[in-house]
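Enquirer: A structural model of the following input is requested.
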Amino acid sequence: MNPVALRAGLARGWIEFKQTWTNLDDVIGQLVFVALFLGTLFFMRNATLPGTSFSLGAATVPGVLGAGVVFNGLTGAAGYLAVDREDGTLLRAKATPNGMLGYLVGKTTALSLAQLTSMAAVLIPCLFAFSALAPDGVWSYLHLLGVLLIGMAATMPIGAALGSLANSARSIGLITLPVMAMGAISGIFYPVTALPEWVQGVAQVFPMYWLGLGMRSALLPDSAVVVEIGQSWRPLPTLAVLVAWAVIGLALAPVLLRRMARREAGSSVAERRQKAMQRVG
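Expert: I've put the predicted structure just below:
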């Protein structure tokens, strides 16, 4: 990798990340997102997992974190690409030596920092609210970090690939809706074993279920495993599925991004801008 592009990309990513915390709309959006999750978990604090005395609220925290990684990884990466393609940012990057490489490093950096910040904003209050979380101390946090890293690798390239296929920023809704449907069957707010077996099978195809399971294995005590499929944390299948999604994403994303970059030209940007102005008018 070109060291100049790497340094430029890292600097760009850090600047973009900081900008999200100087924009009032972005900050409010982050706070509302965190408040909604924390409020939901608060009202679940006195409920228990079926067949156990373990708090349902505590058991839900890892699933929420895993869902956040998938949602931000897929829709965040896709949204960035769609918006930057529409406003000409990608065209300017393409016209600069090593610009596309620096652009991709920058977006990956900004998204990764945003993921870490969002996770910390949810996890830290929950550690105080639910004493049963992270029973193994430092090992629990290292385990969680490992799951987070592989989870980002399994989702952000797929998000970039989807973003390269989007015609405009408005079409990102076509990605958001399936991700929300994925969350509904992935055992975020209730054990996946409460669902029909065929639904459990569908859930296990996608990374959201496995990220939630991996984070539960990191943050919950062994007594909570009784509500999981097969009453096991299944570490090897978790690793295998997430690595498989990472490989698929890393294979598809470069091909689709190169194709998208080749098609970018001043005329295409102007055409999209004209269509946007017609819709506004």
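
Enquirer: hey, let's count contacts and neighbours off CA atoms from now on
Expert: OK.

Enquirer: wait, residue 155 sits on residue 68?
Expert: No: using CA atoms under 8 Å, residue 155 makes no contact with residue 68, being 10.9 Å away.

Enquirer: So between those two, which is more surrounded?
Expert: residue 155 (28 against 20; other CA atoms under 10 Å).

Enquirer: Identify the residues contacting the more buried one.
Expert: Taking CA atoms under 8 Å, 6 or more residues apart in numbering, we find residue 155 in contact with 69, 70, 73, 74, 207, 245, 246, 249.

Enquirer: Residue 174: neighbour count?
Expert: 11.

Enquirer: An error on my part: the question was meant for residue 8.
Expert: Residue 8: 18 neighbours (other CA under 10 Å).

Enquirer: Mind telling me what element it is part of?
Expert: Using DSSP states H and E, residue 8 maps to helix 3-20.

Enquirer: what helices or strands is that helix leaning on?
Expert: Packing partners of helix 3-20 (3 or more CA pairs under 8 Å, 6 or more residues apart in numbering; DSSP states H and E): helix 99-129.

Enquirer: list the buried ones in the helix it packs on?
Expert: Neighbour-count burial for helix 99-129, counted by 16 or more other CA atoms under 10 Å, picks out 99-115, 118-119, 121-123, 126, 129.

Enquirer: got it, and stretch 179-186?
Expert: Residues 179, 182, 183, 185, 186 are the ones in stretch 179-186 that count as buried (16+ other CA under 10 Å).

Enquirer: Second chain to compare with the first, below:
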Amino acid sequence: MMSSRSLAIARSGTRLLLVDPAPFVLTILMPLLLTAFLLPATKAQLTQSGYSGATGSEQLIPGLSVLFALLGTALVGTLFFREHAWGTWDRLRASSASTLDIVLGKVAPLYVVQFLQMGVLFLAGALLFGYRPNGSVIALIVVIAVFVAMVVSYGVMLVAVFATMDQALVIGNLGGMLMGGIGGALAPASTLPGWLQAVAHISPAYWALDALHKITLDHAGLTDVTPSLLVMAAFALGFAIVAGLRFRPSDAKVGTT
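Expert: Here you go, the predicted model:
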């Protein structure tokens, strides 16, 4: 449970996010626009794979949601690096808040926003493009919740490892695109070249999309996607461990305003 100090930092972070909601609006609108363009080709692809009644949204909505959530890890770093750019990081450190309080307070609003962002995308996909999962909606929500936790852990790791905001943004975006691409965000993993299929399992996006694919097209419930959930949780834990080992509040960071 978050302490009162973490909650105060979280409220401050939430206000900062609300001042400039453009990045989150963009990560909702862009996937929807891409879905509109790619729908016919993806429908044909799914039909050839044996899903005769598919609309194409069954691949595009989960895939693009996962991809843009991974690209959104840069926003995790923004809230940390900007504190250094504004000169307010030392003020936070001097307060009664512990390092854990600060980190939790920073990531909590981003977790909620990323979760809602993915939820809005799935809802918009249902309303605009006929996305209809034939499996458990509860399982779908749990998969999204665990995946977002992994994404946030990845973002905190980038903050801990890199000294500048530019480094974190470049590596975060590159890593997000790579994980999404080999994981099947742009096309089903089974249709990728053989050498990519061989390494797809190393991407956390693969496990998220494997679970979402089963829930969307194969009538899966929570039990069916438990292995994927465990793998995603392991990735989240691994990123968190690296972040915990490398994160030092006294480290100088270079951000932008």
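
Enquirer: quick one, the helix or strand just after the helix holding residue 8 of structure 1 and helix 99-129 angle?
Expert: If you walk from helix 3-20 of structure 1 toward the C-terminus, the next helix or strand you reach (DSSP H and E) is helix 24-43. Put simply, helix 24-43 of structure 1 runs at 40 degrees to helix 99-129, going by axes from the mean of the first three to the mean of the last three CA atoms, to 10 degrees.

Enquirer: tell me what helix 24-43 of structure 1 is packed against?
Expert: Using 3+ CA pairs under 8 Å, 6+ apart, helix 24-43 of structure 1 sits against helix 56-71, helix 99-129.

Enquirer: what does that helix contact?
Expert: 20, 21, 57, 58, 60, 61, 64, 118, 121, 122, 126.

Enquirer: Mind doing that once more with 10 Å?
Expert: Helix 24-43 of structure 1 is contacted from outside by 19-21, 44, 56-61, 64-65, 114, 117-119, 121-123, 125-126, 129-130, 189, using CA atoms under 10 Å, 6 or more residues apart in numbering.

Enquirer: returning to that earlier point: the helices and strands packed on helix 24-43 of structure 1 into CSV, with extra columns for distance to residue 36 of structure 1?
Expert: CSV is the format used below for these (distance: least, CA to CA, whole Å):
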stretch, distance to residue 36 of structure 1
helix 56-71, 11
helix 99-129, 10
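
Enquirer: on that earlier part again, and for residue 155 and residue 68 of structure 1, which residues touch both?
Expert: Joint contacts of residue 155 of structure 1 and residue 68 (CA under 10 Å, 6+ apart) are 74, 208.

Enquirer: burial count for the closest residue in space to residue 46 of structure 1 that isn't next to it in sequence?
Expert: Leaving out its chain neighbours, the residue that sits closest to residue 46 of structure 1 by CA to CA, 6 or more residues apart in numbering is residue 55, at 6.5 Å. Per other CA under 10 Å, the neighbour tally for residue 55 of structure 1 reads 18.

Enquirer: Residue 55 of structure 1 matches what in structure 2?
Expert: Under the alignment (TM-score structural alignment), residue 55 of structure 1 pairs with residue 55 of structure 2.

Enquirer: Please list all residues in contact with that match.
Expert: Per CA under 10 Å, 6+ apart, neighbours of residue 55 of structure 2: 39, 40, 41, 42, 43, 44, 46, 47, 129, 130, 131, 132.

Enquirer: Max pairwise distance over those residues: which two?
Expert: Spatial extent of the contacts of residue 55 of structure 2 (CA to CA) is set by the pair 41 and 132 at 18.4 Å.

Enquirer: higher neighbour count, those two?
Expert: More neighbours surround residue 132 than the other of residue 41 of structure 2 and residue 132, with 19 against 12 (other CA under 10 Å).

Enquirer: Thought residue 140 was touching the more buried one, still the case?
Expert: No: if you go by CA atoms under 10 Å, residue 132 of structure 2 and residue 140 don't touch, sitting 11.5 Å apart.

Enquirer: Identify the contacts common to those two.
Expert: 122, 215, 216.

Enquirer: quick one: which of these is nearest residue 86 of structure 2?
Expert: When these are compared against residue 86 of structure 2 (criterion: CA to CA), the nearest one is residue 122, at 36.0 Å.

Enquirer: correct me, but that closest one touches residue 212?
Expert: No: using CA under 10 Å, residue 122 of structure 2 makes no contact with residue 212, being 11.2 Å away.

Enquirer: Need the overlap of contacts for these two.
Expert: Counting by CA under 10 Å, 6+ apart, the residues touching both residue 122 of structure 2 and residue 212 are 61, 62, 133, 140.

Enquirer: So which other helices or strands are in contact with the helix or strand where residue 78 of structure 2 lies?
Expert: Assigned by DSSP H and E, residue 78 of structure 2 falls within helix 74-86. Packed against helix 74-86 of structure 2, as judged by 3 or more CA pairs under 10 Å, 6 or more residues apart in numbering; DSSP states H and E, are the following elements: helix 4-19, helix 89-94, helix 99-129, helix 137-161, helix 165-183.
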